[in-house]
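In: my questions are about this predicted structure, shown below with the sequence.
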Amino acid sequence: MKSAAAGRVANAGRQQPGPRWDRRTTDLLAGSARLTDQGAQLATADFAAWLAGRGREHSFAVERIDFADLKGWYFLNRTGNLVHQSGKFFTVEGLRVTTSAGLFPEWHQPIIRQPEVGILGILAKEFDGVLHFLMQAKMEPGNPNLLQLSPTVQATRSNYTRAHRGSPVRYVEYFAGPRRGRVLADVLQSEHGSWFYRKHNRNMIVETRDEVPPHPDFCWFTLGQLHQFLQLDNVVNMDSRTVLSSLPAVAEGPGSRLALHPDTEVLSWLTEHRSTHDWTITPVPLAGLPGWQRTAREVSRGDGRFFDVVAVAVEAASREVPSWTQPLIQPHGEGVVAFLVRDFDGLPHVLAHARMEGGLLSVVEVAPTVQCVPENHPVDKRPRYLDQVLSAQPEQIRYSARHSEEGGRFRNAVSHYLLVDADDALAAEPLPPEYTWLSVRQLERLTGAGLTVNVQARTLLACLRSAAGTR
């Protein structure tokens, strides 16, 4: 039998349980979230002029071209897959999905396969007691307005290892290799499961005390300023939104551990939907993909629905490589992405969907209440809750903005992001089994776990934090 002294010696080296985040971090984040001008490196009123100035400083151009005009890209003879001659970057292949879940039991589609894990990293630094975040005015060929606010580093492995033989990626040394700062967030997250096959990125926020070399395409902003920019259409890009969603909560509050459903019940709900449905997801050749056809300029469906695969030529003087050609996915129609929101005992909850997507590693992740392009769905197969979102009255809408999706791979892919108050009747009715109410804290914790909350729901979490009255 061990003595008390022996027990104390045995436990001496063990870390004692403590809060999930240190007080300094949460205080800094809370202070940064409150400030939109005082203490900021750039006045919020000057932001639009700064962004527009960066656009005027560089020449940008994107032009649709024929597949035959792609440089370094070609269709394989045997499979018809679209590949790059270097074997790097990504390929466009086919996918066949059969499932017992959802409205469509079987479909075929093109999909992007990019097995590399990229880095999405935001550098943080304290200026005069206020935490700031270094953001980049970055051109991406698929953005409708080309230039948007991106993370400090937004790069695939091919890019930051310079497979393109271009200029080095600025500030990547803070996120790759030996650690040069204090990690505030570091989590592996999925990308769009409808258009990427098992694509993941490393979402990171690193705080530094170094003197960071300035560059005119980069600027420091407070968290409060970033929350304001999230209210604007097509300003904060997708990669910034997903990284911001990984930040710890700015305050823990007395109700932070309360929720309509216990965490164990939520995890069981998600696990059930990951394990009780049948699905077969098989990469197949792009050539001869049922329902799809290839012309000189696009790979598309005969009925004109969903999306096309197209080719573009790009000029961007501010990028590591000043000109290139590449394929892009171009969707048909504007998406609608929404959480129905409800307060239970004064605590905000969102109506989450355990959604199956063919490109996700775990197949099912936590998704928004509604996530679709309405015009792709016939009247008899309308996604559940879509009509409630579209018919919402102005007083029900907590948040509304249009955001573009990943501009490096998707062209003019814009979704209307909404947070909509659920009416009393909907809140009282029994839910379909694939839906459940999650508290905001539960959504934050699931996001922090990685590979659990999809990219659209993570965008809405960032928007939720920026919207007045939801924190």
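Out: Here it is on my side, so go on. Numbers count the residues shown, from 1 in each chain.
In: drop to CA atoms for contacts and neighbour counts, all remaining ones
Out: Noted.
In: show me the contacts for Gly80.
Out: Counting by CA atoms under 8 Å, 6 or more residues apart in numbering, Gly80 makes contact with Glu93, Pro285, Leu286, Ala287.
In: so the second one makes contact with Asn81?
Out: Yes: when contacts are counted by CA atoms under 8 Å, Pro285 is listed as touching Asn81 (6.2 Å).
In: common neighbours of these two, please.
Out: Overlap of the contact sets of Pro285 and Asn81 (by CA under 8 Å, 6+ apart) consists of Glu93, Gly94.
In: which parts of the stretch 1-150 of the chain are helices?
Out: 4-11, 23-34, 47-57 (DSSP state H, counting those that start in this stretch).
In: I should have written the stretch 201-350 of the chain there, sorry.
Out: Applying DSSP H, counting those that start in this stretch to the stretch 201-350 of the chain gives helices spanning 223-229, 238-244, 263-275.
In: distance to Pro322 for the ones you listed - can I get that in CSV?
Out: Shown next, in CSV, are the helices of the stretch 201-350 of the chain (distance: least, CA to CA, whole Å):
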stretch, distance to Pro322
helix 223-229, 28
helix 238-244, 21
helix 263-275, 44
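In: any chance of the ones you listed in JSON lines, with mean neighbour count and distance to Phe339 too?
Out: Shown next, in JSON lines, are the helices of the stretch 201-350 of the chain (neighbours: other CA atoms under 10 Å; distance: least, CA to CA, whole Å):
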{"stretch": "helix 223-229", "mean neighbour count": "22", "distance to Phe339": "18"}
{"stretch": "helix 238-244", "mean neighbour count": "25", "distance to Phe339": "16"}
{"stretch": "helix 263-275", "mean neighbour count": "14", "distance to Phe339": "17"}
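In: pasting the second one now:
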Amino acid sequence: MSDSTSLVDWLAAQRRAQQCVVRPISLEDSTQWSWVEGRIQHHTGRFFSVVGVEDAQTGWLAPLLEQREIGTLAFIRREYDGDVHLLVQAKLEPGDLGLSQLAPSVQATASNLDRVHGGASQPFAELVTADPNAHVDALGSEQGTRFLGKFNRNVLVTAEIAAADLPGHLKWFPARELLRMLHDDHAINTDARSVLVSSPWELLVGDEPFASVEGAWSRALRESYRSTRAGVSEAAKDSITSLRTDAEPTWVSLDDLQGWSVDRQGQVTVKGGAFCVRQIDIKTNAREVEAWDQPIIDTAEAVTIDLAVCVEEGVAYFGLAPVVEPGLVNRAEWGHSVGLQGDGKVLASVAQSDEGGRFFQDVANYRLVLVKDLPAGSHLTWLTLGELQSLLAEGGWLTNEARSALSLLLYWI
């Protein structure tokens, strides 16, 4: 049973209670990570490694985080007093702005679920690890220019857990309250956005999406969610499949990466491009263990990620671009509106510090941009929400960035 505390106030209280100190160290000062045959690796061989990658298809020559094990990201839902509630977690990550952000009920790497760290277990993980009745269980990629071969399960299940059985960093809230915060800067983390947008949207609100508010914009979104054109989703998949190749990126020793340098004694371990790799030491009262150290990616500049939308004959269409990236398991997926040109009206804009468990305060500005007409001969492919839903449910077709951009729409649901 939820009390009257608002989600905004609860997050603020959690941020005050969850303490964390992050300080830079050198790789040689690490007690858990070391240089192993040209890569940076955890002493167990688990979690992830920092590797050098050369990719002939994309021209990529830079480090990536190799994390082949599949993580679990899951929201637990229930219906209470005529409304859908979600079990929300306040999750501290060393690289997130604000440190603590709103996260899925369960958010864990396979290494964390196996308790490789030797610390506490993940509450309620048993409810989502193998539920045959899950509403969705879809694989989603991570950023293909930062991760190599990384997939997460995006899961939504229904279960009843008494409030008295919840630890302090987990709490039931109405789903709409969480969705309304998707336009708040640095409030809802990457993984929560991915699970929410990958779920059947009607199960997030217990009603037809976009039916609660009247107006031309809501009607355009509602009609878009209802609309699927014959063969369009299959054609979108065929288009991406044609870009997928069997050619694997080549592993290169980090100290052999042209244009990059390695310093195991310095505070920047690997540098040379748009980002660098640092080693950080973390002490906190809000995670499975109280202290650890790890490599983390630090990107120099914020990026802007646009999703174009056009309303035609009362239906909203969204422009996606095919992207080929070295780290994607399948090499190609539908991305956000890369290369969007011309004037448009910004309907929504939010700043996010993406993937704070692996990136250090890396800011992406996500924008929803309304364009007047469907451009003739555009490099973008225009899909309805109904068509996008089928791709999201199947998994593996939309990039992490595209999923986060689409999550902006849930504000109006």
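Out: Yep, that arrived. None of the values given here were measured: they were computed from a predicted structure.
In: TM-score of the superposition?
Out: Comparison of the two superposed chains (TM-score structural alignment, normalised by the length of the second structure) gives a TM-score of 0.89, and 392 aligned residues with a CA RMSD of 2.1 Å.
In: related to what we said a few turns ago, Thr161 of the first structure is nearest to which of the helices of the stretch 201-350 of the first structure?
Out: helix 238-244 (19.5 Å; CA to CA).
In: which strands or helices does the closest one pack on?
Out: Applying 3 or more CA pairs under 8 Å, 6 or more residues apart in numbering; DSSP states H and E, we find helix 238-244 of the first structure packed against strand 118-127, strand 147-150, strand 200-207, helix 455-466.
In: quick one, the last one and helix 23-34 angle?
Out: Translated: helix 455-466 of the first structure. 80 degrees (axes from the mean of the first three to the mean of the last three CA atoms, to 10 degrees).
In: sorry, back to before: out of the contacts of Gly80 of the first structure, which is nearest to Arg402 of the first structure?
Out: The closest of these, once distances to Arg402 of the first structure are taken by CA to CA, is Glu93, at 29.2 Å.
In: distance check, the closest one against Val336 of the first structure.
Out: If you measure Glu93 of the first structure against Val336 of the first structure using CA to CA, to the nearest Å, the figure is 26 Å.
In: and for Glu312 of the second structure, the neighbour number?
Out: 12 (other CA atoms under 10 Å).
In: aligned counterpart of it in the first structure, please.
Out: With TM-score structural alignment as the criterion, Glu312 of the second structure lines up with Phe344 in the first structure.
In: try Leu410 of the second structure
Out: By TM-score structural alignment, Leu410 of the second structure lines up with Arg465.
In: need the contact list for the residue lying closest to its match once chain neighbours are set aside.
Out: Take Arg465 of the first structure and drop its neighbours on the chain: the residue closest to it by CA to CA, 6 or more residues apart in numbering is Arg471, 6.5 Å away. Taking CA under 8 Å, 6+ apart, we find Arg471 of the first structure in contact with Pro348, Leu464, Arg465.
In: about what we covered before: will you turn the helices and strands packed on helix 238-244 of the first structure into CSV that also has distance to Ala4 of the first structure?
Out: Converted to CSV, these look like this (distance: least, CA to CA, whole Å):
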stretch, distance to Ala4 of the first structure
strand 118-127, 45
strand 147-150, 55
strand 200-207, 41
helix 455-466, 48
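In: of all the contacts of Arg471 of the first structure, which comes closest to Leu244 of the first structure?
Out: Once CA to CA is applied, the member of these that ends up nearest Leu244 of the first structure is Arg465, at 9.7 Å.
In: and that closest one, how many neighbours?
Out: 19.
In: thought it was touching Gln228?
Out: No: using CA under 8 Å, Arg465 of the first structure is not in contact with Gln228; the gap is 10.5 Å.
In: would you mind finding the match for Arg202 of the first structure in the second structure?
Out: So, by TM-score structural alignment, Arg202 of the first structure is matched to Arg153.
In: surely its match touches Gly140?
Out: Yes: between Arg153 of the second structure and Gly140 there is a contact under CA under 8 Å: 6.4 Å.
In: could you check how far the match of Arg202 of the first structure is from Glu142 of the second structure?
Out: 11 Å.
In: again with Ala163 of the second structure
Out: Taking CA to CA as the measure, Ala163 of the second structure falls 32 Å from Glu142 of the second structure.
In: who has more neighbours, those two?
Out: Between Ala163 of the second structure and Glu142, counted using other CA under 10 Å, the more crowded position is Glu142 (23 against 15).
In: contacting residues for the residue nearest to the more buried one when sequence neighbours are not counted?
Out: Computed as CA to CA, 6+ apart, the closest residue to Glu142 of the second structure that is not its neighbour in sequence is Asn400, at 5.4 Å. Counting by CA under 8 Å, 6+ apart, Asn400 of the second structure touches Gly140, Ser141, Glu142, Gln143, Ser194.
In: what lines up with the first one in the first structure?
Out: Right, the one you point to is Gly140 of the second structure. Aligned by TM-score structural alignment, Gly140 of the second structure pairs with Gln189 of the first structure.
In: for its match, give its distance to Arg157 of the first structure.
Out: Counting by CA to CA - Gln189 of the first structure and Arg157 of the first structure are separated by 15 Å.
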